[in-house]
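**Q** curious how this folds, go ahead:
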Amino acid sequence: MELGLSGLASGFDWRSFIDQLMEVERAPQKALRNEQTRIQERNNAYRSLQTELQVLQNRLRDLLNPDLYAARRTAVGDANLLKAEAGTAAAPGLYTIEILQRATAARWVGVANVGAALSPSGDVSSLTLANAPFATAVTAGTFTVNGKQVSVETTDTLQDVFDKIAAATGGQVTAGYDAVSDRIILTSSSEIVLGSASDTSNFLQVARLYNNGTSTVASAGALGAVRLDATLAHANFATPVTDGGSGAGEFRINGVSITYNATTDTLATVLERINQSSAGVYATYDALSDRIVLTNKSTGDIGIALEDVTGNFLAAAGLTGGSLQRGQNLLFRVNGGDTLTSTSNTISAASSGIAGLTLTALGEGTTTVTVERDTDPVKQAIQRFLEAYNKVQALLDDYTSSTTDANGVVRAGVLAGESDANEIASRLRNLVYQQVSGFAPVADHLADLGITTSGEDNKLRLSDEAALDNLLRNDPGAVQRLLTDESRGVAVRLQAYLERLVGDDGTLIRKQTTLARQSSDIDAQIREMERLVQANRQRMIEAFTAMEQAQARINQQLQYLLRTFGQGS
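**A** Down below sits the predicted model:
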């Protein structure tokens, strides 16, 4: 803790005096801080330059990729029949493709009407609409019979509905339920007319009652259906589902095991479990036919294998008694040759013998597929390379040049006078734009690709796109050789130089490391200088504090003498 109040005894503000002296002592520190700021600015500039050089490296990697020059594009005569994709291995040419038959998926169609009837007898006086196992739930509202509205609630029993029909029509139309056929039957002495545009209940549709121009209308099919949202044990299967009694039911589809619990799992749950498995089929429930259908996820004439292991789910669901609707294989011809086969609608080299060409059949018929070189990716890669190269040169120009403001003050760039930065700009220009010896004159210089420089800066421009397009079209190999020849290619030599610059131990990386170390060394120097400043400050404070204490004692003695001699007189 510092002792003493500045000037209390002496009247001299020595603390301000010390602070001023310390500021003078800190002058070398300020000079070092300014130097450190310049070092950090240079380091940041080199870091930004490194980033752009690495972008340029990536663009060069694109140019050096052999697949770039082997790119293919396709044209299909009738896009409604085929979709075509060509890889680098595809040979340019014209192919005639005839699709004779598209591939379809096989289906295993379960037995219809696997659900139990609505009621075991014709007595439906206790069967409410809400609990009746229709394929679709009945909604409350009104429906029309012979022009008379019948109002129903889901709490009504089926017999209540029959009674309401008779009451609404004055007994002209009567209704009943036949448990044997599982149908509702309407009878009258004259033609029955059902429905109107103002109906709000779906009862007639759920009961499958449709006009037929006669005096008797029966449901178009059996009405009892399996309930998707009820547990398997209470889902209204005609044959009750069992799981072996332990809740560990199991069946296999295409050898893949599916488990179920009859008392906790619903039919919807089991169907979803099948769909999410690796069995390779989609399982759906057809409510109108009251049957379960399995459809192969893959097309082609391939079967579906079913096996109950524990319990009887497949049997109760009508699947073991179902039948296979075979799928179709894709049949096609290439250039009028023999009929070829594929189990899918995708034609690959394995099924067509055409390397690198993948076709997808969208319809049946004959069309052509043209495969040709795709020069657009090369042109785009060259343009991206030029953009990255120019950005590097623009950054170097900005960092190394000097500017004069409106007041005539010249401001040097952060890397002005840096030989490393100037060397990079010069070296890049020479590597990119010098003529390559030993190549055919058709393409031994970037100028042959329509790439020029203005002579006023280091930037490159694609000033003649027609020249590049012409060379890519007529002699793409010359373009590839100029850029990618393993010993003399422009992109190869430039990439090697960039690796020496910004690779793992590149000169630019080492430059930044050196600058960072210099900045860190300055921090250490400043800390040591500040330690000495603080030590000097403390010594001076202690000295002035001692002076204040001595002055205070002198003042006290003086006051004592004045009081003593003053009294004596």
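
**Q** when you work out contacts or count neighbours from here on, use the C-alpha atoms and nothing else.
**A** OK.

**Q** how many other residues sit next to residue 57?
**A** Neighbour count of residue 57, defined by other CA atoms under 10 Å: 23.

**Q** for residue 347, same thing?
**A** Other residues close to residue 347 by other CA under 10 Å number 23.

**Q** with residue 558 instead?
**A** 12.

**Q** just residue 323 next, same as before
**A** Neighbours around residue 323, by other CA under 10 Å: 15.

**Q** helices along the stretch 351-500 of the chain, start to end?
**A** Applying DSSP state H, counting those that start in this stretch to the stretch 351-500 of the chain gives helices spanning 376-400, 419-433, 465-474, 476-484, 490-502.

**Q** dump those into a markdown table; add distance to residue 268 and mean neighbour count as well.
**A** Output for those, formatted as a markdown table (distance: least, CA to CA, whole Å; neighbours: other CA atoms under 10 Å):
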| stretch | distance to residue 268 | mean neighbour count |
| --- | --- | --- |
| helix 376-400 | 50 | 19 |
| helix 419-433 | 67 | 16 |
| helix 465-474 | 59 | 16 |
| helix 476-484 | 60 | 20 |
| helix 490-502 | 60 | 19 |
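
**Q** now these in JSON lines, with distance to residue 510?
**A** Shown next, in JSON lines, are the helices of the stretch 351-500 of the chain (distance: least, CA to CA, whole Å):
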{"stretch": "helix 376-400", "distance to residue 510": "18"}
{"stretch": "helix 419-433", "distance to residue 510": "12"}
{"stretch": "helix 465-474", "distance to residue 510": "39"}
{"stretch": "helix 476-484", "distance to residue 510": "29"}
{"stretch": "helix 490-502", "distance to residue 510": "9"}
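
**Q** next, the structure of the following sequence, for comparison with the previous one:
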Amino acid sequence: MAAPLQNISGLISTIDWNETIDALMSIERAYVNSLQERIDANNTKLTAWGSFTARLLTLQNYAAVLNRSSTFQATKATSSDESILTATVTGIPQTGTYPLKVYQLAQTHQIISQGYSDTDTTIVGTGTITIEVGKGFVDRETPLEWLNGQKGVKRGSIKITDRSGASAVIDLTGALTVQDVIEAINNASGISVTAEIDYDAGYNVGDAIKLTDTSGGSGNFKVEEVNGGSTAADLGILADVASSVIHGEDINDI
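**A** Reported below is the predicted structural model:
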């Protein structure tokens, strides 16, 4: 039996069928390639539109953040030494630098009475206990935050000018008690002024600070605020008088 015809090109047919078939296949491949190129181009466009949509959404989110007033009111608190003090922000605080000074560390304190064998027979002790209704006198150890109906004193500096014209700026930012204020004034150099609790009759006895000029001058005796503060007013000694004594205002009100 004769073998099947493997190649029909040649002299007998006078047609190069291999070349013809390759040409036809090339035409078909060209169409397929054209379709693939169009698919690739469309995929590229889809990718570009997807990227554009993502960036547009990102822009929209940023615009929404910028549209909120809280974005421009946000603040951050930092500490110069976070090993000692850390700070956080709540609400919308006023911006600025806030110095912090530690004047006294907390200490443990405990008082224990002696034991008693009963609750209604043994005498606890002798003496007098006085209870005042209303208010007591200002004491040298009275904390400044107890003054002015518990509103306290805004710490700052004050300027005192005695009757000779000499003046001194006294820093009270570290004052904790009335005693601290009195000592700071009495230790001020350059002026002749003494401070004490006012016990003079007819004035705010026991409830105010009294300043006395000992310079012997004839000018006005003045106590002024420094840098727009309110320390002198809070201490009740803001004054400008033509006498040698300033009787402070009542700072022990409730």
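
**Q** tm score of chain vs chain?
**A** Once superposed, the chains reach a TM-score of 0.36 (TM-score structural alignment, normalised by the length of structure 2), with 110 aligned residues with a CA RMSD of 3.4 Å.

**Q** for residue 196 of structure 2, give me its contacts.
**A** 182, 209-211 (CA atoms under 8 Å, 6 or more residues apart in numbering).

**Q** okay, and it sits in which element?
**A** For residue 196 of structure 2, the element it lies in under DSSP states H and E is strand 193-197.

**Q** for residue 84 of structure 1, same thing?
**A** Element membership of residue 84 of structure 1, judged by DSSP H and E, is strand 82-86.

**Q** what about the closest residue to residue 95 of structure 1 other than its chain neighbours, how many neighbours?
**A** Of all residues beyond its chain neighbours, the one nearest residue 95 of structure 1 is residue 369 (5.1 Å), with distances taken as CA to CA, 6 or more residues apart in numbering. Residue neighbour count, defined by other CA under 10 Å, stands at 22 for residue 369 of structure 1.

**Q** close enough to count as contact, residue 369 of structure 1 and residue 86?
**A** No - taking CA atoms under 8 Å as the definition, residue 369 of structure 1 is not a contact partner of residue 86, at 10.2 Å.

**Q** against residue 17 of structure 2, how distant is residue 29 of structure 2?
**A** 18 Å (CA to CA, to the nearest Å).

**Q** now swap in residue 245 of structure 2 and tell me
**A** 131 Å.

**Q** list the residues that contact residue 480 of structure 1.
**A** residue 69.

**Q** what's the distance between it and residue 63 of structure 1?
**A** Distance of residue 480 of structure 1 to residue 63 of structure 1, given as CA to CA: 9 Å.

**Q** are we agreed that residue 48 of structure 2 is in a strand?
**A** No - Residue 48 of structure 2: not assigned to a strand; according to DSSP: H, G, I helix; E, B strand; the rest coil it is helix.

**Q** ok, longest helix in structure 1?
**A** For structure 1, the longest helix by residue count, based on DSSP state H, is helix 507-568.

**Q** for that one, name the packing helices and strands.
**A** helix 14-25, helix 27-64, helix 490-502 (3 or more CA pairs under 8 Å, 6 or more residues apart in numbering; DSSP states H and E).

**Q** ok, residue 253 of structure 1 to residue 310 of structure 1 distance?
**A** Residue 253 of structure 1 is 13 Å from residue 310 of structure 1, by CA to CA.

**Q** does residue 205 of structure 1 lie in a helix or a strand, and which?
**A** helix 203-206.

**Q** quick check: which helices or strands does the helix or strand just after that helix pack against?
**A** Per DSSP H and E, helix 203-206 of structure 1 leads on to strand 216-218 as the next helix or strand towards the C-terminus. In terms of contacts (3+ CA pairs under 8 Å, 6+ apart), strand 216-218 of structure 1 is packed against strand 183-188.

**Q** any buried residues in the strand it packs on, and which?
**A** 183-187 (16 or more other CA atoms under 10 Å).

**Q** from the residues you listed, pick the one nearest residue 306 of structure 1.
**A** Checking the buried residues of strand 183-188 of structure 1 against residue 306 of structure 1 by CA to CA gives residue 183 as the nearest, at 32.0 Å.

**Q** would you confirm that the closest one contacts residue 206?
**A** No - checked against CA under 8 Å, the pair residue 183 of structure 1 and residue 206 is beyond contact range at 11.4 Å.

**Q** which ones are touching residue 246 of structure 2?
**A** By CA under 8 Å, 6+ apart, residue 246 of structure 2 lies in contact with 210-212, 221, 237, 239.

**Q** highest neighbour count among these?
**A** Busiest of the contacts of residue 246 of structure 2 [other CA under 10 Å] is residue 221, holding 26 neighbours.

**Q** count of neighbours near residue 555 of structure 1?
**A** Each residue near residue 555 of structure 1 was counted by other CA under 10 Å, and the total is 14.

**Q** and if you look at the one 5 residues further on?
**A** Other residues within reach of residue 560 of structure 1 by the criterion other CA under 10 Å amount to 12.

**Q** correct me, but residue 94 of structure 1 touches residue 368?
**A** Yes - the criterion here is CA under 8 Å, and residue 94 of structure 1 meets it with residue 368 at 6.9 Å.

**Q** endpoints of stretch 176-187 of structure 1, how far apart?
**A** This stretch, stretch 176-187 of structure 1, spans 9 Å end to end (CA to CA).
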